[in-house]
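*Asks:* structure, please.
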Amino acid sequence: MTTKRHLLTVLLFIAIFAGCVLPGESMASLYSDQSSSGISPLNDYTAVGTILVLSFTMVLFITFFYSGRLKTSQNLLKKLCEEREAFSTEVAERLNNTFAVISSLVSMQILNSNEEETKQKLNEINNRIMAISLVHQNLLHSKGVSKVNVRDAFTGLGEQLVQTYFLAGDIDYNLKGDECYIGMAQAVPLGIVMNEIVSNSLKFAFVDRASGEICVEYKCEKGTFELCVSDDGVGIPKHLLHGRCESLGFNLIHDIVSMQLKGSADLQSESGTKWIIHFPAECGLDI
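*Replies:* You can find the predicted model right below:
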């Protein structure tokens, strides 16, 4: 309605101006014809002034018109962004609730199980569920709707795993890397990979030890995400390192990195264990 009022005002102004100025110009022309001294310069000034004022009026008309359309488009875009953010937040909350229910069911099954091996397998499943849940929780509390803060996700995941596997010991979980954000499509598989690597270190690297260190370093440069996870534990036997390992965790790491992240995973074992992972990623320092 505001734009229409502006248009009507401008058109009315043009009509009034034309009705006042152009008759004056005609009278000046008639007077000029009757004059014996020739055409008066007043006619030229009047014509030029009329053209300038009409041009200025048209500029105002166009400005008002497109300003109104631009403002309408901006309001619509803002509304769509707010609706999208609200929808994403609701989806994340529903997913977190679903993960919590599934995790509770698995935990109940662990309590009802009498076999240690079964409990261990169920704990591994539960940790994988919680790894995905933590990524969604991070998304829920972030400023954006489609990217995850890598540092926050790795911090929460590491602290949870240390509490789960090493309650009686002293494990230093050191995280090195600048704050950066990664897309949700890659954050979930990356969280699962991190869960498998850190879980394996906590379960097998510090046998008969009350302390140890796990170091996680990451960086994202020139469209490539690099992750290095190492520990100072006992390492991996050579026949497992260079041979075919049937461990579900190892196979899961390689399959996720190669198939979902389209990257590479290299396992080293000299003084402890080290995983080096590279994959292309659209990540940055901001959302």
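
*Asks:* rest of the way, CA atoms for contacts and neighbours
*Replies:* Noted.

*Asks:* what about the strands in the stretch 51-200 of the chain?
*Replies:* Assigned by DSSP state E, counting those that start in this stretch, the strands in the stretch 51-200 of the chain fall at 147-149, 170-176, 181-183.

*Asks:* so for residue 271, which of those sits nearest?
*Replies:* strand 170-176 (16.7 Å; Cα to Cα).

*Asks:* which elements pack onto that closest one?
*Replies:* With contacts taken as 3 or more Cα pairs under 8 Å, 6 or more residues apart in numbering; DSSP states H and E, strand 170-176 sits against helix 150-165, strand 211-221.

*Asks:* gap between residue 47 and residue 10?
*Replies:* According to Cα to Cα, to the nearest Å, residue 47 and residue 10 sit 20 Å apart.

*Asks:* so for those two, which residue has more residues nearby?
*Replies:* Applying other Cα atoms under 10 Å to residue 47 and residue 10 shows that residue 10 carries more neighbours, namely 16 against 13.

*Asks:* just checking, the more buried one touches residue 63?
*Replies:* No - Residue 10 is beyond contact range of residue 63, at 11.1 Å (criterion: Cα atoms under 8 Å).

*Asks:* picking that back up, just name the most buried of the strands of the stretch 51-200 of the chain.
*Replies:* Of these, the one with the most neighbours on average (mean count of other Cα atoms under 10 Å) is strand 147-149, at a mean of 27.

*Asks:* by contact count, what packs against that one?
*Replies:* helix 116-141, strand 181-183, helix 184-200.

*Asks:* if we go to 6 Å?
*Replies:* Using 3 or more Cα pairs under 6 Å, 6 or more residues apart in numbering; DSSP states H and E, the elements in contact with strand 147-149 are strand 181-183.

*Asks:* so residue 229 is in which element?
*Replies:* strand 224-231 (DSSP states H and E).

*Asks:* that strand packs against which elements?
*Replies:* Partner elements for strand 224-231 (3+ Cα pairs under 6 Å, 6+ apart): strand 211-221, strand 273-280.

*Asks:* let's see this one next, to set against the first:
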Amino acid sequence: MLTDITERTRAEEQLKESERRVRAKLESILTPAGDIGHLDLKDIIDVPAIQPLMENYYQLTGIPLGLVDLQGNVLVGVGWQDICTKFHRAHPDTRRRCLESDTILSQQVPPGTFKLYKCRNNLWEMATPLVVGGKHVGNLFMGQFFFADEMADYDFFCSQAREFGFDAEAYLAAVSKIPRLDQKTVDTAMSFFAKLAHMISLLSLSNIKLARAVAEQERLVESLRLSEEKSRAGEEFLSGIFNSIMDGLSILDLDRNIIRVNPTIRNLFPASEILGRKCYEVYHQRDSVCPNCPAEHTFKTGEASQGVNEVAIGSEELRFIEIFSYPLFNRNTGRLESIIEYVRDVTERKQAEKELARSHWELQKNAQELARSRNMLQLILESIPVRVFWKDKDLRYLGCNELFARDAGFKHPEEILGKDDFAMGWREQADLYREDDRQVMESGLPKMNIMEPQTTPGGDRIWRKTSKVPLSGPDGEVFGVLGIYEDITDLKKAEDKLRTSLEEKEVMLKEIHHRVKNNMQMISTLFDLQLKYGRNQDPSAVFRDCQNRIRSMALVHESLYHTDTLASLNFRQYLEKLLNRLLASFSSKVPSIKTQVSGPAVILGINQAVPAGLVASEIIVNCLKHAFPGEQPGEIHIRLAENDGRRIIEIKDNGIGLDREFSPEQINSFGWLMITNLMKQLNGTITVTSNDGTTCRMVF
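*Replies:* Below is the predicted model of the structure:
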């Protein structure tokens, strides 16, 4: 059951505050050095005695009077006018003006003088201070009035009635009742009030002093009685304390004689006469003062001292005794009379301190060893070429090595502590990673060699191989997960590239089988045509021509096999090799024939390279046979170009050229027939011109 005690607590606090104020006022009255400032005016004057005196004065003179404290409270008042009681002090705004007159405008008036002023409500008032014990405690006021020869400012009072909402007729009627005094009456009244205030101040101070004197006398008598009782009780009390203290106490005089001990000391030295003997004789079995004795320091300096000595008590082993010595001074002379020694057996404490020091040393040693182990572990983590991390059960990072921190977009491992995967650069894969973490922790089994993607802080996508194991304590409870991974992006790319290459090579192998079949068919066709058109030719020449054609086809495949894709080749490089091999077959003319191949590296696929190579081979062989009779020197220049997706190959020699009546349509030879058929296969054209030699231009 709950009970609201707020009001009771507030009432108790108010009661305590009231008791504090009353106590302060009583001390101000009864204490010889009490501060008068703690007393209010109502605490000093006899209000019931002064009230009838002022009423008689008002009946005699008709002058309003008032005793007001520094807070503006009217303690005694007579003759107050309706304009004050019914209007000015009844309205909050005009009341503030009255309080200002009672407190602020009456300040800084010297004792025995008075101040004449108009209040802010436009009425004359006089004030003289009440000073008791040098403290300003209130004021004696006279007012409100007009001077007899003064015209009242009715415009001001009419304006004030409107401003504060007074009944104008009643307010002005109250103004008309305000007393009018001549200057002489005012001067006489002011002189009287100053003397009256001074008399009240003196009487009040005298009453306080008398009360204090009586209280002081009573206090002295009571103090003497209590002092005697306390002296007897104090001796008994101190003796009881002295004898009940469990540690040893002894009192030594200035000659180091033991003059008093408590039962603990007697029990420690039961067989010894203690009182009247030197402390070093009884306690340490010495004939002179002990070195480093705390008591000796106190005897010499008069200051408290402390120390620990080893003491042999009876037949027991040495014990550690802590000694405190305190000076005892004569209360009247202030001189050192004796000292009190307080002794305590601290052997167990010393042993505990020694054990604590040893434990502390071992703890420091273990901490250093742990720090070295941690540093070694961190060094290992930073040295291995893999990323290492560990998380708590909430999947927040507890630590990592520097490689992992850099992958996550941080400079130092400490920056990652407390974060989760959603705060990393790979937030897109956060759910995937966290699901693996949960499976490892829930199952208690590792997951090894997980191939998974990762988005870097820069937005790139890489691949990593991850392994995760559960982290568990001595009790087997899993509290987190430890993971390592390595960046296998390059390996992944290499595998993909190798896979693509293998796939391409499988296709190429099939294509090669197909090409070999086609080439063998082409070779067979060439032999058939050669037999048809070359029945009357030299067999060795026919055989060499066939050999050159087959070599040109083989060179295409050889060039293809040195490429990465096996699908296309650099036809310029092919022509350079073809030209060199054909020159080698006509070795007798090699020294006198110069060759040049120029132009860009035109790339041709296999379906274009074989027929184009056969055409080029046929033209070059024809040049070597017929353009340079005998050992006539000459040049063969091959130029390659590309224009609007068409390939251009020009084979030019500076030999004897062709007859003027030469026309390609008139040629009826196997070589030209092969050339025209191959150019049709290339969907191209070939032109032959003779000007300073022969030029064959292939366009396809």
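
*Asks:* chain neighbours aside, what residue packs nearest to residue 149 of the first structure?
*Replies:* residue 181 (4.6 Å; Cα to Cα, 6 or more residues apart in numbering).

*Asks:* need the contact list for the aligned partner of that neighbour in the second structure.
*Replies:* Matched to the second structure by TM-score structural alignment, residue 181 of the first structure sits across from residue 603. For residue 603 of the second structure, the contact set (Cα atoms under 6 Å, 6 or more residues apart in numbering) comprises 569-571.

*Asks:* one more time with 8 Å, if that's ok
*Replies:* Shown in contact with residue 603 of the second structure (Cα atoms under 8 Å, 6 or more residues apart in numbering): 568-571.

*Asks:* mind checking how far residue 378 of the second structure is from residue 251 of the second structure?
*Replies:* Computed as Cα to Cα, the residue 378 of the second structure to residue 251 of the second structure distance reads 65 Å.

*Asks:* likewise for residue 572 of the second structure?
*Replies:* The gap separating residue 572 of the second structure from residue 251 of the second structure is 123 Å, by Cα to Cα.

*Asks:* what's the one helix or strand residue 14 of the second structure maps to packed up against?
*Replies:* Per DSSP H and E: residue 14 of the second structure is located in helix 6-30. Secondary-structure packing of helix 6-30 of the second structure (3+ Cα pairs under 8 Å, 6+ apart): helix 183-244.

*Asks:* where does the helix it packs on end up in the first structure?
*Replies:* Residue correspondence for helix 183-244 of the second structure in the first structure, counting by TM-score structural alignment: none.

*Asks:* show me what that helix is packed up against.
*Replies:* Counting contacts by 3+ Cα pairs under 8 Å, 6+ apart, helix 183-244 of the second structure packs against helix 6-30, strand 124-132, strand 135-147, helix 263-268.

*Asks:* out of these, flag the one nearest residue 216 of the second structure.
*Replies:* Among those, helix 6-30 sits nearest to residue 216 of the second structure (Cα to Cα), with 7.3 Å.

*Asks:* contact partners for the closest residue to residue 169 of the first structure other than its chain neighbours?
*Replies:* Leaving aside its sequence neighbours, residue 169 of the first structure sits nearest to residue 210 (Cα to Cα, 6+ apart; 4.7 Å). When contacts are counted by Cα under 8 Å, 6+ apart, residue 210 of the first structure touches 168-171.

*Asks:* kindly report the same for residue 306 of the second structure.
*Replies:* 294, 322-325.

*Asks:* nearest residue to the middle of the first structure?
*Replies:* residue 147 (2.4 Å; Cα atoms, centre = their mean).

*Asks:* residues contacting that one?
*Replies:* Applying Cα under 8 Å, 6+ apart to residue 147 of the first structure gives the contacts 139, 181-184, 287.

*Asks:* in the second structure, which of those still touch?
*Replies:* Here is what carries over to the second structure from those, by both residues aligned by TM-score structural alignment, their matches' Cα atoms under 8 Å: 139, 181-184.

*Asks:* so which of the residues you listed comes closest to residue 81 of the first structure?
*Replies:* Using Cα to Cα, these come closest to residue 81 of the first structure at residue 139, 16.3 Å.

*Asks:* what's the closest non-adjacent residue to the aligned partner of that closest one in the second structure?
*Replies:* Aligned by TM-score structural alignment, residue 139 of the first structure pairs with residue 560 of the second structure. What sits nearest to residue 560 of the second structure in space, not counting adjacent residues and going by Cα to Cα, 6+ apart, is residue 566, at 5.0 Å.

*Asks:* can you give me the neighbour number for the one you found?
*Replies:* Number of residues near residue 566 of the second structure (other Cα under 10 Å) recorded here: 21.
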